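Asks: build the 3D model from these lines:
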Amino acid sequence: MRKQRLKSRTSLIQGLCFLVFGLIVIQLFRLQVVNHKIYAAKANQQQIMKSTIFAKRGEIYFLDGDTPVPIVMNKKTYTISIDPSLVVKKREEITKKIDEIVGAYRVKTGWDEVFADPERKYFVVAKNVPYRETNNLKNADLTGVYEQETTTRVYPEGEMAAQVLGFVNQEGEGQYGVEGSLNKELTGENGLLKTVKDSNNVPLTIGNENVKIPAKDGKNLVLTIDRNIQKKAEEAVDEVTKKFNITYGSAIVMNPATGQILAMAGKPGYNPAEYAKVTDAKVFQTDVTMNAFNPASVCKTFAIAAAIDSGVMTPETTYYNTDKLVIDGWPIENAIKGHTGEINMQTVLTYSLNTGSIQALKLLGGSASEITYQGKEKLYDYYHNRFNLGKYTGIELPETKGSIVPPNDIDATDARYANMTFGQSLDLSIIQVASAFSAVVNGGEYYRPTLIAGEMKDGKFVRTELAKADHDALNKNDTSRTMRQMLHTGRLVFPNVKGYDEDYYVGGKTGTAQTVKNGKYSFDETIGTYVGFGAKSLEETPDYVIMTKVWSDNRKLDGGMNAKPIFDEISKYMINYNKVRR
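Replies: This is a model prediction of the structure:
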């Protein structure tokens, strides 16, 4: 009986052992087979360190003649990251120390958000940290805190071309200018480093889990801006606006034979390295491309060119000027009065007579006495389709489209189209007007404006192939010659131009535009503009086109008196600069 009990107990113990063993086997099967991926992933989280390999942001160059010179550079700084899973054990002590040493460079994310995810192994807590602060943090020997070398933007020329360049914010994102519009090209692509680490968080050099995806650095872009011309353009804008106590001024210099931008200046400016000190965001904007306005009588160039190119008018064509017209019940007068009676179109352009540019519109429609729908169609075709006004130009900067009302629109009244001939009742940007003017004087070809000259690759300047003309803006090459001659003759009415123009063939057109306030034209504020060209002779394609613009709140500024002086200074410099370069 006792043996039978012992045997039963033994069998029970054996059964329990088999049961426990079976449960262990099942659990091992569940752990090693069924849930293998889950636990392997958790192990990887504990054993593998991941970090970003930051791409080097591309630098930006201007040209000094034909030689690239750096205008935006990179300075070595550091990015501070932490492993929250390691720091959390001494969170208060470590975060306090980080704030003490690199608090000025902390990202906006609060500490509670950093530690919100218990699985998180990597988080950037500070950027653009200088070497001294980084070294102090390193010497603090904080567990789970890492330093990684990166770069910060440096602008050695200070405010020069700030609105063209833009800036890079604390998050490493380009804002405004080419830093913003070409951010993708400049940024490149970050890489990835994934390594197995030991219990002390030290990366191991062996292991199949080690992965390194190299970063792809951003492009080093060379812009078409000539540093010397840019400097002079900014000086001219600054000097003239100070002389006349003008708040805002802009200027652009471009090569009419290629569309390349040689200078682009704007006042007031700012230092991109100190962008956070700017209180008015308008300062960041590139007025030349981003602001549309009524450019005024500079547009007479386009109306007259359209009529001459269409074969309905010549500089000698006459009409009877009374200094005033009434269209759709609206009176339209000439700003300069007294040139009444039978006068020709050269006189119209020289003295900027509104009644004369309206006569060009009438002639485009096959009539000498009235505005017709056919005339409005032709004017729109030249303005919008040929001269590309009221369209995006494609320049590598943020830009406005502007607007021109088509002839079939309900608002396309005769009065509106009459105003369009002298640059009112339409909204255009400086870059649009300067590009269209270039097409008028360069032989009739429209080139899309560009800021990109090429790239620096392995220390060498690799030029971008020059784009061909986008389209023909004029039907006849001699139209361009005629317009150059008319613009040159018109410029000679100013008594002081010979001292600026020297032996160059220079022509231009003024503009004085009313501004729109609360949907109505204001009589106490005007914008002054001037656009012109410089060539070695009448027969040669111009070397440069310059457009200038000045304006102040509640002030009446004039194209000839306030905007032309900026053109004169830049043009004189261009004449001498081109002589030296030859």
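
Asks: only C-alpha atoms for contact and neighbour calcs from this point on.
Replies: Noted.

Asks: separation between the residue nearest the centre of the chain and Val20?
Replies: Centroid-nearest residue in the chain: Leu397, 2.6 Å away (criterion: CA atoms, centre = their mean). According to CA to CA, to the nearest Å, Leu397 and Val20 sit 74 Å apart.

Asks: can you list the residues that contact stretch 170-188?
Replies: Contacting residues not belonging to stretch 170-188 are listed as 55-59, 107, 127-128, 162-169, 215-221, 284-286, 396-398 [CA atoms under 8 Å, 6 or more residues apart in numbering].

Asks: alongside the first, I'd like the structure of this one:
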Amino acid sequence: MIRPGKNGKRQEAYVSRAARNDARAVLALKLPMRRARFVQFMLLAGFAVLAARALYLQGLSNEFLQRQGEARYERTLTLPASRGKVLDRNGVVLAASIPARAIWAIPEDVSATPEQLRQLGSLLDIPERELRARLIDSDRSFVYLKRQLPVDVAEQVRALGIAGVHQERETMRIYPQGEVMAHVVGFTNIDGHGQEGVELAFDESLAGTPGSRRVIKDRLGRVVEDVQMIRPPVDGADLRLSIDSRLQYLAFNHLRETIDTYKAKAGSAVVLDARTGEVLALANLPTYDPARRVGLTGDSLRNRVFTDQFEPGSTMKPFSVALALDQKRIAPTTTFKTYGGRMTFAGHTITDVSRSTELDITGILQKSSNVGMTQISERLAARDMWNTFSALGFGQAPALGFPGVAAGRLRPWERWRPIEKATMSYGYGLSLSLAQLARAYTAFARDGDVASISLIKRDSAPTTTPVYTPQTARNVRGMLEVAAGFARAQVPGYRVAGKSGTARKIIDGAYSRTRYTASFVGFAPVSNPRIVVAVRIDEPGGDVYYGGRVAAPAFSSIMGGSLRLLGVEPDAQFQTLRVAESQAAQAGAAQ
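Replies: This next block holds a predicted model:
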């Protein structure tokens, strides 16, 4: 260590005295009066500004600051409304919402062991590699891991205690009737908006109106204070359909049996209440499970009863017959030569399956004679036929509010050529849906007027459109009872009226000789018609494709089962229902 000597001490003492003298000199200095006052003013002004700012912040600006604070921590939360149930006419639940959880995460906050990730992936049904990519290797600030997870599974996820993985309450839609009701009910998307069926058609009334409330959240997003209810949610209304689940299962099962038996491409069936116009059953195949929609195709989603248009074939014949009877162009006893089932008209050859030489009106319907219908059409004006077909609902989409309902095709009568007028009388040259065809047959079940159809259970009488006189409707009803009198369409204990149809399909702009549509439509009991049933089988395989052979048995099974389930009193003796085998075979081939 170096110590200072005597000379060093003297030097330090000298410096200290000099510093004291300089300080005294500075303090002794006097500023000019003007400058001193300016400094004083600036100091006072500074204190005044600070005081004014403090007063402003504490009092006058309190509302502004409060708004700023609220903007940082106050949030408006949406309060979801509960979606209404979908019920059948007897109160059976077809669609309902149940509690569920949404699992989400903030990837940067996630901290989990490999075992926790493995268990989480197992619970969420997500491969571990994919889960790791979404949680650990992701640069996103937010990610959904699973939506609409059952509550019990969500609790197992919570028990894992993984930091950064959170839950949110939501609901999920369930469909207890599965594929049987799929085309009626439809389904919603992940956010609860209707996508198909009545879920889409009546989405607004089912969804209700969401509410909202104002809350204060902390910096972690947790609600710490409930400030104000802005608007309470209004739950969606329950929807009661006209469908009867018992009849729906019946129609679905018999339709499936028929498609399997004849190896058909597709099929559809509809049951209407002849009195109210309500749809009691509506079945389509192929179908789908609304709870498992991965890989769905448009073919499975199509509600063929409403959307598929086809040429009706011989099921169209009663409408032209009824018009001719109404206008007294023919009488029930009028006969026509049918030339062994072959004639030339307007340069075209018209043929029948039957080789009859002469038929009355009932025989024309029973044998399904195109030759006879062509001659009847010659006695009718194109305008009158068009007006009648329009009154029956052809060329117009049924007012159901249902997605994709087809209007069919009915060309303006001014453009009809003579051959087209003839072919329309027996079901070629126009197209319609199975629902339109079934509705049109209510004209014969209801004494001449057609009822509007509905998928919603009705509390009042349907709107109707008069088409034929009651006497004409009753006359045709009797003719259709004879036409349906072969064995395959009979229903033990009930008198049945109906008509089969077979139509070639148009493939690549031409009528195919190998692809057909087979159909049967009718009603019962004839003494007091209660229901209308229509069945369509698309492209039955093999050599059997006639409506009387393919669709009639399904019609019989659906009609008979429906009448018994509805408790409709029989109107026929069981022993009188059988016909001679030769007559059954002959009539079964007639179209």
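
Asks: care to give me the TM-score?
Replies: Overlay of the two chains. TM-score (TM-score structural alignment, normalised by the length of structure 1): 0.81; 529 aligned residues with a CA RMSD of 3.5 Å.

Asks: what's near enough to touch the residue nearest to the centre of structure 1?
Replies: Here Leu397 of structure 1 is in contact with Val164, Gly177, Val178, Ser181, Leu182, Thr289 (criterion: CA under 8 Å, 6+ apart).

Asks: distance check, Ala399 of structure 2 against Phe306 of structure 2.
Replies: 11 Å.

Asks: out of the contacts of Leu397 of structure 1, what pair is the most spread apart?
Replies: Leu182 and Thr289 (15.2 Å; CA to CA).

Asks: looking at these two, which is more packed in?
Replies: In terms of neighbours (other CA atoms under 10 Å), Thr289 is the more surrounded of Leu182 of structure 1 and Thr289; the figures are 23 against 18.

Asks: what residue of structure 2 takes the place of that one?
Replies: Using TM-score structural alignment as the criterion, the counterpart of Thr289 of structure 1 in structure 2 is Phe306.

Asks: over to Ile575 of structure 1?
Replies: In structure 2, Ile575 of structure 1 lands on Leu563 (TM-score structural alignment).

Asks: how about the contacts made by that match?
Replies: Leu563 of structure 2 neighbours (CA under 8 Å, 6+ apart): Ile531.

Asks: burial count for Val501 of structure 2?
Replies: Small correction: residue 501 of structure 2 is Gly, not Val. Gly501 of structure 2 - counted by other CA under 10 Å - has 27 other residues nearby.

Asks: am I right that it falls within a helix?
Replies: No. In this structure, Gly501 of structure 2 is strand, not part of a helix, as judged by DSSP: H, G, I helix; E, B strand; the rest coil.

Asks: nearest residue to it other than its sequence neighbours?
Replies: Nearest residue to Gly501 of structure 2, sequence neighbours excluded (CA to CA, 6 or more residues apart in numbering): Ser314, at 4.4 Å.

Asks: wait, doesn't the one you found sit right on Gly427?
Replies: Yes. Using CA atoms under 8 Å, Ser314 of structure 2 is in contact with Gly427, at 5.6 Å.

Asks: tell me, what's touching those two both at once?
Replies: Ala503.

Asks: that older thread, which of the contacts of Leu397 of structure 1 still touch in structure 2?
Replies: Contacts conserved in structure 2 for those, using both residues aligned by TM-score structural alignment, their matches' CA atoms under 8 Å: Gly177, Val178, Ser181.

Asks: one step back: can you confirm the match of Thr289 of structure 1 is in a helix?
Replies: Yes. According to three-state DSSP, Phe306 of structure 2 belongs to a helix.

Asks: and it, how close does it get to Gln436 of structure 2?
Replies: 8 Å.

Asks: can you tell me the element the aligned residue in structure 2 for Glu465 of structure 1 falls in?
Replies: Aligning on TM-score structural alignment places Glu465 of structure 1 opposite Asp459 in structure 2. Of the helices and strands defined by DSSP states H and E, none includes Asp459 of structure 2.

Asks: for Asp459 of structure 2, which residues are in contact?
Replies: Contacts of Asp459 of structure 2 by CA under 8 Å, 6+ apart: none found.

Asks: what of the one 10 residues further on?
Replies: For Thr469 of structure 2, the contacting residues are Asp326, Asp447, Gly448, by CA under 8 Å, 6+ apart.

Asks: show me those residues that map onto helices.
Replies: Among the contacts of Thr469 of structure 2, DSSP state H puts Asp326 in helices.

Asks: name the member of the contacts of Thr469 of structure 2 with the most neighbours.
Replies: Tallying neighbours with other CA under 10 Å puts Gly448 at the head of those, with 24 neighbours.

Asks: and that one, what pairs with it in structure 1?
Replies: Per TM-score structural alignment, Gly448 of structure 2 is aligned with Gly444.
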